[in-house]
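>>> Coordinates for the following, if possible.
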Amino acid sequence: MKPFTRSIVLCSTLLALAACSSKQVDPSEYSGFLRDYSRLQPAQSSSGAPVMRWIDPDLKVANYSQVFIEPSQFYPKPQPTAVISAQTLQAITRYFNEALRRELGSVMTLAQGPGPQTIVVRPAITAVSTRTEGLKPYEVIPIALVAAAVNTAAGGRDQAVTVAVEAAFLDGVTQQVLAQVVRKGSGKELENDQQQLTLQDVKPVLDGWASDMRKSFVALKAKAR
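Predicted coordinates for the structure are as follows:
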């Protein structure tokens, strides 16, 4: 291959991979879990990650002292695969529940159910679609976790794991939507398309999401003083 042609191919590949690595959720990737996506705007999480978010401008954080966290779920309902087992899927939602309770429970009282002065957190790990090497489609797994094949220089197949979440925050009495967020993150790369995904591969992403939710609430509360 001529040097000029090789440069063009290399640049095209790098640009394509850069686009794929974006953590911003494109509207075409919305799952339908949230009631209304029209108000979402690009923003940054407390840790500086890009998100799509909406917060009710009339929200009075001081009116809420408790939080009820609904069990996290996959939306749409996933189908286990050879790479992502049913046990792993269950472990992911179970751990996300624990992370949310740990983080939000450190700054608010954990409620047993919706009620007065209570924010209801309704989270879902949602589907993501993506592309590889600029032109070829990924092997899209029809679940909330997408293992994306990328050819390495050595000829192997690394698996880049992407996880996305959508969450709604509701008033515990009226069920009015107080805020919404959509975001995604990258888990630990798998060495090949045969390696099974485990909870450990996505734990940092789940921990980061839960931590950002806590920091966002603290920041809103401080701003309202």
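>>> C-alpha from now on. contacts and neighbour counts both.
Noted.
>>> just checking, what packs against the lengthiest strand in the chain?
Criterion DSSP state E: the longest strand present in the chain is strand 157-171. The contact analysis (3 or more Cα pairs under 8 Å, 6 or more residues apart in numbering; DSSP states H and E) places strand 157-171 against strand 118-126, strand 145-151, strand 177-186.
>>> Dump these to TSV, plus distance to Ala210 and mean neighbour count.
Shown next, in TSV, are the helices and strands packed on strand 157-171 (distance: least, Cα to Cα, whole Å; neighbours: other Cα atoms under 10 Å):
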stretch	distance to Ala210	mean neighbour count
strand 118-126	11	25
strand 145-151	18	21
strand 177-186	12	22
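>>> Looking at the ones you listed, spot the one closest to Leu40.
When the helices and strands packed on strand 157-171 are compared by Cα to Cα, strand 177-186 sits nearest Leu40, at 7.5 Å.
>>> To compare with the earlier structure, here is another sequence to fold:
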Amino acid sequence: MQIRSLAASLCVLSFALSGCASKYVEPDQYSGFLKDYSQLKEETSPSGASVMRWIQPGMDVKRYTSVYLEPSQLYPQPQPTEKLPANTLKGITQYYDQALKTAFAKELPLANGPGPQTLVVRPAITAVSASTKGLRPYEVIPIALVAAGVSAATGIRDQDTTLATEAAFIDSASNKVVAEVVRKGAGADLDNSSQVVQATDFRAVLNIWAQDMAKSYQHLKTQ
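Take a look at the predicted model:
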């Protein structure tokens, strides 16, 4: 029985470490929301975060006189759960929309729809998750590891929340994609596995994403 418990705990450890290992959304986790992922490259956002991004070479952002922000969507469409209810999912997209409007309004007039000289931003939330926090180094000791595994199973341990986004930037006149970004970020920690995820847990990271998008546009404009 102890051997089985240890084996199960090792699985918990492996999962926790693998979940924290990458700063990026891995290719096998791409949602299919974007049409082409092949040109994405590792970049650093204005806030210093690691992202996967592509910008059309020679893109002239000065030609845009307005920006249209499409309502953010959940892709693929998730099934609400007790831990992640429908009102939380709706609240995430609503706040994302507001954060994008606030950030981009500082750079360009907001348009009510696609039009001449308009940059279209098409964002999506592609993952929302909560998982047991990574085990501390001292918990690798076998006896402590078994206890850690039991704690994780019974919901005692803190949990990390994670959010991922994919966004396409489209030239309204040609309907061609001129930039793409894929990234993930951390929300607020949960006290245990029974705590319900709230939209407010992700406000900080959504603000950062929106500000980074607007600042990236500003940077291109000044080049």
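>>> Same list (the helices and strands packed on strand 157-171 of the first structure) but as CSV, adding distance to Lys221 of the first structure.
Below are those laid out as CSV (distance: least, Cα to Cα, whole Å):
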stretch, distance to Lys221 of the first structure
strand 118-126, 13
strand 145-151, 33
strand 177-186, 14
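>>> what helix or strand is the nearest residue to Ala43 of the first structure once chain neighbours are set aside on?
Leaving aside its sequence neighbours, Ala43 of the first structure sits nearest to Val51 (Cα to Cα, 6 or more residues apart in numbering; 5.3 Å). For Val51 of the first structure, the host element (DSSP states H and E) is strand 50-55.
>>> how about that strand, aligned to which bit of the second structure?
Taken onto the second structure by TM-score structural alignment, strand 50-55 of the first structure occupies residues 50-55 there.
>>> Give me the mean deviation of that stretch from the first structure.
Compared with the first structure after fitting, stretch 50-55 of the second structure deviates on average by 0.4 Å (mean Cα distance after the TM-score superposition for the first structure).
>>> distance between that stretch and the chain's centre?
Offset of stretch 50-55 of the second structure from its chain centre (Cα atoms, centre = their mean, to the nearest Å): 13 Å.
>>> who touches that stretch?
Contact with stretch 50-55 of the second structure is made by 23-25, 39-45, 178-184, as judged by Cα atoms under 8 Å, 6 or more residues apart in numbering.
>>> and the angle for the strand holding Val51 of the first structure with strand 157-171?
10 degrees (axes from the mean of the first three to the mean of the last three Cα atoms, to 10 degrees).
>>> Strand 50-55 of the first structure: which residues count as buried?
Buried residues in strand 50-55 of the first structure, counted by 16 or more other Cα atoms under 10 Å: Pro50, Val51, Met52, Arg53, Trp54.
>>> what's the neighbour count on Lys221 of the first structure?
14 (other Cα atoms under 10 Å).
>>> Check Val202 of the first structure too.
Each residue near Val202 of the first structure was counted by other Cα under 10 Å, and the total is 20.
>>> Next: the one 3 residues further on.
Summarising burial for Val205 of the first structure: neighbours were counted as other Cα under 10 Å, giving 20.
>>> Mind checking what secondary structure it has?
Going by DSSP: H, G, I helix; E, B strand; the rest coil, the secondary structure assigned to Val205 of the first structure is helix.
>>> That one and Lys184 of the first structure: what is the separation?
Val205 of the first structure sits 9 Å away from Lys184 of the first structure, going by Cα to Cα, to the nearest Å.
>>> what residues do these two have in common as contacts?
Contacts common to Val205 of the first structure and Lys184, judged by Cα under 8 Å, 6+ apart, are Val163.
>>> thinking again about what came up before, what about the following helix or strand past the strand holding Val51 of the first structure, distance to the chain center?
Per DSSP H and E, strand 50-55 of the first structure leads on to strand 66-69 as the next helix or strand towards the C-terminus. Centroid separation for strand 66-69 of the first structure versus its chain: 20 Å, with Cα atoms, centre = their mean.
>>> Sounds good, over and out.
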